[in-house]
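A.B. asks: Give me a 3D structure for the following:
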Amino acid sequence: MRRHFCAGNEASDAMEYDVVVVGAGPAGLSTAIKLKQLAAERNVELSVCVIEKGAEVGSHILSGNVFETRALDELFPNWKELGAPLETEVTQDQFAILTGDNGSVNIPSWALPSSLNNHGNYIISLGRLCKWLAEQAENMGIEIYPGFAASEVLYNSNKSVKGIKIKDVGIDKNGQPKDTFTPGVELRARQTVFAEGCRGSCSEEIIKEFDLRQGKDMQTYGIGLKEVWEIPEENHKPGFVQHTVGWPLDTQSYGGSFLYHMKPNKVLVGFVLGLDYKNPYLSPYQEFQRWKLHPSIRQHLEGGTCISYGARALNEGGFQAIPKLTFKGGLLVGCSAGFLNVAKIKGSHTAMKSGMIAAEEVFAALYNQSDESVFSGKSVDTFESLEVKGYQKSMENSWVWKELNEVRNVHPSYKWGFYVGLLYSGLTLRVFGGAEPWTFRNKSIGDHATTGKKDHYTPIEYAKPDGKITFDILTNLTRSGVYHEDQPAHLKVKPELVEWPASISYQEYGAPETRFCPAKVYEYTVDEQTGKTELVINAQNCVHCKTCDIKTPGNYIKWTVPEGSGGPQYDSM
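C.D. replies: Model (predicted):
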């Protein structure tokens, strides 16, 4: 197999593979598994490596998740016999409009579009599913390395991608090497597949480097916050699914919620808010806590115990914001490319399918580059100009493309307000089926530029947490298992915007980062004698949601990867 260290005068050791996959989420693991399945069918060897910045596969995975099995059915038709962790089939589907802190209107199931019907789907922990996929992958001979973060994209002399570099470890907060210092290894590949999820740091670099968004809409984002509760068995309704829109959000903010009962006695609750909201005093976390106090939500949680908490940014730009998928040396899959179905709040099935299609096209391209087999003894440099263009065409001909095209106008319609968006969404999903001859565009400015200045808004007074249903951030943060070794802060103020935090964000916008961050990473101190304001970044609290990289005024924060294995340690998210 083609796995060897290169040393000599190299700046760091290097290993070569046919394919390196960055990210062990559903897209990345599906890519690796499909590659190995194809290699087995052709009776050829193929070296595939998957790296994952989480301490374990699944420890950085956070999702709703009502899972649609369509892609899994294709990848492993016998997944039930193989023991895939899908145990709670949806039995009851409810959609409600919350009209106030007590009122709600349930929409009957017959009035909902079929795309929002979850019967036949499963309530799962996506983290557990990824762990199971990783087990299947390793049984096939795929090398998976959790705890290693891709910090740098490597390029050939012709600017094509030749792999990634693992982040150095063992550097203290002052930038000095510790006794544990280990330089990062280069992973070089004939094709590098970026499957980092939403707002992946390497993926974003690739998109800019190759101008993959040319002619596409700007990506827009939301933040999803989630808790897992254990409740008394007598209150449990396995298979119950509830989604809500409306209160506590105002009519100009896009968002909604989910509540799922999963076996054995867990309730998964989550709140999603579009990051194009305007009010700088709004706190997504506090809105989430307030939402749980609504009677239709609270009744599911009373008597229970919150056992896990986390947050993650998600793509909301939809079909219009999908970038070009291929470039010399690699391609984008899953949420790195933005394949989330916003209307369904589902992206796992589309992510998996994109990985499977990528694998088919990568395998075909590599095989055709060799006279005899994928393994011909050629160096990875032989493939430095290879762009797997067939992946783009195959995706455009897939059910993923059709599904996302059908719902392309749902999210953009909410720019005219909640009620217009709700009405139009019903029409396009129930009547038009996405066949309308027009396409609404996303906003032409980033989510950070939609925040209003503080003088135009009134501060929001949120109730103190009761410690039973609602909690302060730091209490909930302990439930995320977040941990980072002593190291330089991975959240960096961009050098050209070093004056922005204190002089612009704090003074003009009221420091919205102290409210939108779901982990209390950002705070300001004011010197009593000089009156000088200073930003404090508590990077050790970071749960890797990427919201600051999206929403800080002026976009002054750059999110970079910390040492591998740092961050949240999710168990059943």
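
A.B. asks: drop to CA atoms for contacts and neighbour counts, all remaining ones
C.D. replies: Fine.

A.B. asks: Please give the element, helix or strand, for residue 421.
C.D. replies: Here residue 421, judged by DSSP states H and E, is contained in helix 418-427.

A.B. asks: Just the residues contacting that helix, thanks.
C.D. replies: With C-alpha atoms under 8 Å, 6 or more residues apart in numbering as the test, helix 418-427 has contacts from 112-113, 246, 251-254, 409-415.

A.B. asks: Sort out which residues of it are buried, please.
C.D. replies: By 16 or more other C-alpha atoms under 10 Å, the buried positions in helix 418-427 come out as 418, 421, 422, 424, 425, 426.

A.B. asks: Which two of those have the greatest separation?
C.D. replies: Pairwise distances across the buried residues of helix 418-427 (C-alpha to C-alpha) peak at 12.3 Å, for the pair 418 and 426.

A.B. asks: Of the buried residues of helix 418-427, just say which sits nearest to residue 390.
C.D. replies: So of the buried residues of helix 418-427, ranked by how close each gets to residue 390 (C-alpha to C-alpha), first place is residue 425, at 33.0 Å.

A.B. asks: Distance of that closest one relative to residue 432?
C.D. replies: Per C-alpha to C-alpha, to the nearest Å, residue 425 is found 10 Å from residue 432.

A.B. asks: Could you do residue 441 as well?
C.D. replies: Counting by C-alpha to C-alpha, the gap from residue 441 to residue 432 is 18 Å.

A.B. asks: Let's see if you can find the most crowded of the contacts of helix 418-427.
C.D. replies: residue 409 (26 neighbours; other C-alpha atoms under 10 Å).

A.B. asks: now that one, nearest residue through space, not along the chain?
C.D. replies: With C-alpha to C-alpha, 6 or more residues apart in numbering as the criterion, residue 409 has its nearest non-adjacent residue at 5.7 Å, and that residue is residue 440.

A.B. asks: Residue 405 is in contact with that neighbour, correct?
C.D. replies: No. Counting by C-alpha atoms under 8 Å, residue 440 does not reach residue 405; the two are 11.6 Å apart.

A.B. asks: Please say which of the two ends up with more neighbours.
C.D. replies: Using other C-alpha under 10 Å, the more surrounded residue of residue 440 and residue 405 is residue 405, with 18 against 13.

A.B. asks: Can you check my assumption that that one lies in a strand?
C.D. replies: No. Read with DSSP: H, G, I helix; E, B strand; the rest coil, residue 405 is helix and lies in no strand.

A.B. asks: tell me the contacts of it?
C.D. replies: 319, 434.

A.B. asks: at 6 Å what do you get?
C.D. replies: residue 319 (C-alpha atoms under 6 Å, 6 or more residues apart in numbering).

A.B. asks: What is the burial count for residue 111?
C.D. replies: Counted with other C-alpha under 10 Å, the neighbours of residue 111 add up to 9.

A.B. asks: Before we compare anything, build this one as well:
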Amino acid sequence: MSTIEREAMEYDVVIVGAGPAGLSAAIRLKQLDADLNVVVLEKGSEVGAHILSGAVLDPCGLDALIPDWKEKGAPLNTPVTEDKFYMLGEAGQLRIPNAPMPPLMNNHGNYIVSMGNVCRWMAEQAEALGVEIFPGMSCSELVYGDNGEVKGVVAGVFGLEADGSYGPNTEPGMELHGKYVFLSEGVRGSLAKEVIAKYDLQAGKEPQKFGIGMKEIWEIDPAKHKQGSVTHTMGWPLNSNAGGGSFIYHLENNQVYVGFVVHLNYANPHLYPYMEFQRFKHHPMVAELLEGGKRVAYGARAISEGGEQSMCKMVAPGVALLGCSVGMVNVPRIKGNHNAMLSGKAAAEAAFDAIQDGRSADELTAYETEVRTGAIGKDLSKVRNVKPMWSKWGMLPSLALGGLDMWVASIFGKPLFGSMSHGKNDADSTGRASLYPKIDYPKPDGKLSFDRLTNVSFSFTNHEESQPAHLKLKDPTIPVAVNLRDFDEPAQRYCPAGVYEVVEKDGAKQFVVNFQNCVHCKTCDIKDPSQNITWTVPQGGDGPNYPNM
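C.D. replies: Modelled structure (predicted):
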């Protein structure tokens, strides 16, 4: 517990993160009991500022939470009208027929959305019910009670000195206490990471696996625009270097979401995920679509990909982990927002029952039971082998065997291959640089492809430069002494925002952290081969300001 003297406010439930999971929990709590005191704390400058997702939304989560969402004006304006899958080669493409695909891969009834705008609308619904929502409030610490339970969070610390100490202009923030604390920070949240470690919540589970997802919004020629069209690709340019693929979604207003995902268990440390994305746009099929258009936004974030076998224990005394804090993405469907919403609803119902029973700060085991045995568990169980198959056998065998596995699961309720193991975590999957060839990436042309720093300006990222760096090095000598020597310091490449550089000064190599560029994707916290980088929250309101992601 912090020794700083702070004011404290008491709530029934404190929720960290105004994403789909946290907002769903807040809404459901107030639906169940209008008198509950519920607060949502969001580190972004506004709700939605840090939300980035594909996204094709399965509305089942909204259906369960707000059945009349259409009448209430939810921004689900573009139903999917066509679904196409391609295998890419460098100069051409082969369409994969829809017919042999498992039923769960069908996007009929789903919507192309901006999840940032969906969350903004959900925040309006929550506030109308009496939920207090405070954007621009980073939660930098957990508060523990006398028995080791999570009692609350510290939020709203501003004006720290550059060395992290408190100075004359520092605002110490407040403690917000709750009978229960919900952590819905998204992938690899700093408080969730602390809780998982403190209570050993990953024990007995497979390591969580991740991908890095990068996304641009393009305005294209109206003659090429097909509102409602959904395209996914695999193959080139990644081929055997890494798992991953792309998405191209046509939403309204002649806009297209163009995204690229690279699985972070790749071995070759010379791989440059951002440049793989930029190269992808020069494929003839993609270039023809984008030529004459303009990119209007860019962003990136990590994606939890481990699935059912990697989901940690979700509860500890006084605290529950929601949505991507646990990892509830259905990898082959490229969807997790529906499960995030359902998890928030389930956590709210468990907390409501506990409070009604006069309980507080215990473990909400009913929440975990519902997640693992209810709709979320059923959704993830059917696809649990797709990611480990891809990691072990590569793309083509996993396509065939994974498809068969999902077909069997769709018919009989259980996958054919049982439950496969993931093996190493993503940091340990990184190989030594001397064992892998360097990759020659073409220079961006400034029309279809862009250098990294120029693109970061389209994320509208800003950090107060006098604050301490929120990217912490456990040992500042490791980047040069170990990572540069053994791995050609892959932080220079895996970061999609150009935060990390190796420069030469006075004849010596130095590792530079440009934390001002950080888009809060958390890739460094995941992929660093020495696990030397810890991502923490900067002061509230800093980071990207995504307009329509």
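
A.B. asks: and of the buried residues of helix 418-427 of structure 1, the nearest to residue 539 of structure 1?
C.D. replies: Comparing these against residue 539 of structure 1 with C-alpha to C-alpha places residue 418 closest, at 35.2 Å.

A.B. asks: residue in structure 2 matching the closest one?
C.D. replies: Under the alignment (TM-score structural alignment), residue 418 of structure 1 maps onto residue 395 of structure 2.

A.B. asks: which residues of the stretch 451-573 of structure 1 fall in helices?
C.D. replies: Applying DSSP state H, counting those that start in this stretch to the stretch 451-573 of structure 1 gives helices spanning 473-477, 500, 507-509, 513-516, 547-551.

A.B. asks: Just say which of those is most tucked in.
C.D. replies: Of those, the one with the most neighbours on average (mean count of other C-alpha atoms under 10 Å) is helix 547-551, at a mean of 24.

A.B. asks: can you tell me what part of structure 1 the biggest helix by length in structure 2 aligns to?
C.D. replies: Longest helix in structure 2, counting residues (DSSP state H): helix 337-356. Counting by TM-score structural alignment, helix 337-356 of structure 2 falls onto residues 348-367 of structure 1.

A.B. asks: Quick check: that stretch compared with structure 2, mean distance?
C.D. replies: Superposed on structure 2, stretch 348-367 of structure 1 shows a mean distance to its aligned partners of 0.5 Å (mean C-alpha distance after the TM-score superposition for structure 1).

A.B. asks: what residues does that stretch touch?
C.D. replies: Residues contacting stretch 348-367 of structure 1 (C-alpha under 6 Å, 6+ apart): 26-27, 30-31, 34-35, 71, 333-334, 373-374, 391, 400.

A.B. asks: Return the member of these nearest to residue 565 of structure 1.
C.D. replies: Set against residue 565 of structure 1, the nearest of these by C-alpha to C-alpha is residue 26 (18.5 Å).

A.B. asks: For that closest one, which residues are in contact?
C.D. replies: residue 352.

A.B. asks: Okay, the aligned partner of it in structure 2 and residue 122 of structure 2: tell me how far apart.
C.D. replies: In structure 2, the residue paired with residue 26 of structure 1 according to TM-score structural alignment is residue 20. With distances taken as C-alpha to C-alpha, residue 20 of structure 2 is found 8 Å from residue 122 of structure 2.

A.B. asks: likewise residue 148 of structure 2?
C.D. replies: 33 Å.

A.B. asks: of these two, who's got more company?
C.D. replies: Set side by side, residue 148 of structure 2 and residue 122 show more neighbours around residue 122, with 25 against 14, by other C-alpha under 10 Å.

A.B. asks: so the more buried one sits in a helix?
C.D. replies: Yes. Residue 122 of structure 2: assigned to a helix according to three-state DSSP.

A.B. asks: sorry, back to before: output the helices of the stretch 451-573 of structure 1 as JSON lines; include the columns distance to residue 567 of structure 1.
C.D. replies: What follows is those, written out as JSON lines (distance: least, C-alpha to C-alpha, whole Å):
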{"stretch": "helix 473-477", "distance to residue 567 of structure 1": "11"}
{"stretch": "helix 500", "distance to residue 567 of structure 1": "26"}
{"stretch": "helix 507-509", "distance to residue 567 of structure 1": "28"}
{"stretch": "helix 513-516", "distance to residue 567 of structure 1": "18"}
{"stretch": "helix 547-551", "distance to residue 567 of structure 1": "15"}
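
A.B. asks: Quick one: closest of the ones you listed to residue 208 of structure 1.
C.D. replies: helix 547-551 (15.1 Å).

A.B. asks: For that closest one, name the packing helices and strands.
C.D. replies: Using 3 or more C-alpha pairs under 6 Å, 6 or more residues apart in numbering; DSSP states H and E, the elements in contact with helix 547-551 of structure 1 are strand 557-559.

A.B. asks: Determine the set of other helices and strands touching the strand it packs on.
C.D. replies: strand 491-493, helix 547-551.

A.B. asks: And stretch 333-350 of structure 2, how far out from the chain middle?
C.D. replies: With C-alpha atoms, centre = their mean, to the nearest Å as the basis, stretch 333-350 of structure 2 stands 14 Å off its chain's centre.

A.B. asks: ok, and for it, which residues are buried?
C.D. replies: When burial is assessed from 16+ other C-alpha under 10 Å, stretch 333-350 of structure 2 yields the following buried residues: 334-350.

A.B. asks: can you check stretch 431-450 of structure 1 too?
C.D. replies: For stretch 431-450 of structure 1, a neighbour-count test (16+ other C-alpha under 10 Å) marks 433, 434, 439, 441, 442, 443, 446, 447, 448, 449, 450 as buried.

A.B. asks: Name the surrounding residues that touch it.
C.D. replies: 275, 276, 278, 406, 407, 409, 412, 428, 551, 552, 553, 555.

A.B. asks: can you do 8 Å?
C.D. replies: Here stretch 431-450 of structure 1 has contacts from 217-221, 275-278, 317, 320-321, 405-409, 412-413, 428, 550-555, using C-alpha under 8 Å, 6+ apart.

A.B. asks: now stretch 198-216 of structure 1
C.D. replies: Applying C-alpha under 8 Å, 6+ apart, the contact partners of stretch 198-216 of structure 1 are 150-153, 194-196, 313-315, 320-325, 327, 332, 335-338, 546, 559-561.
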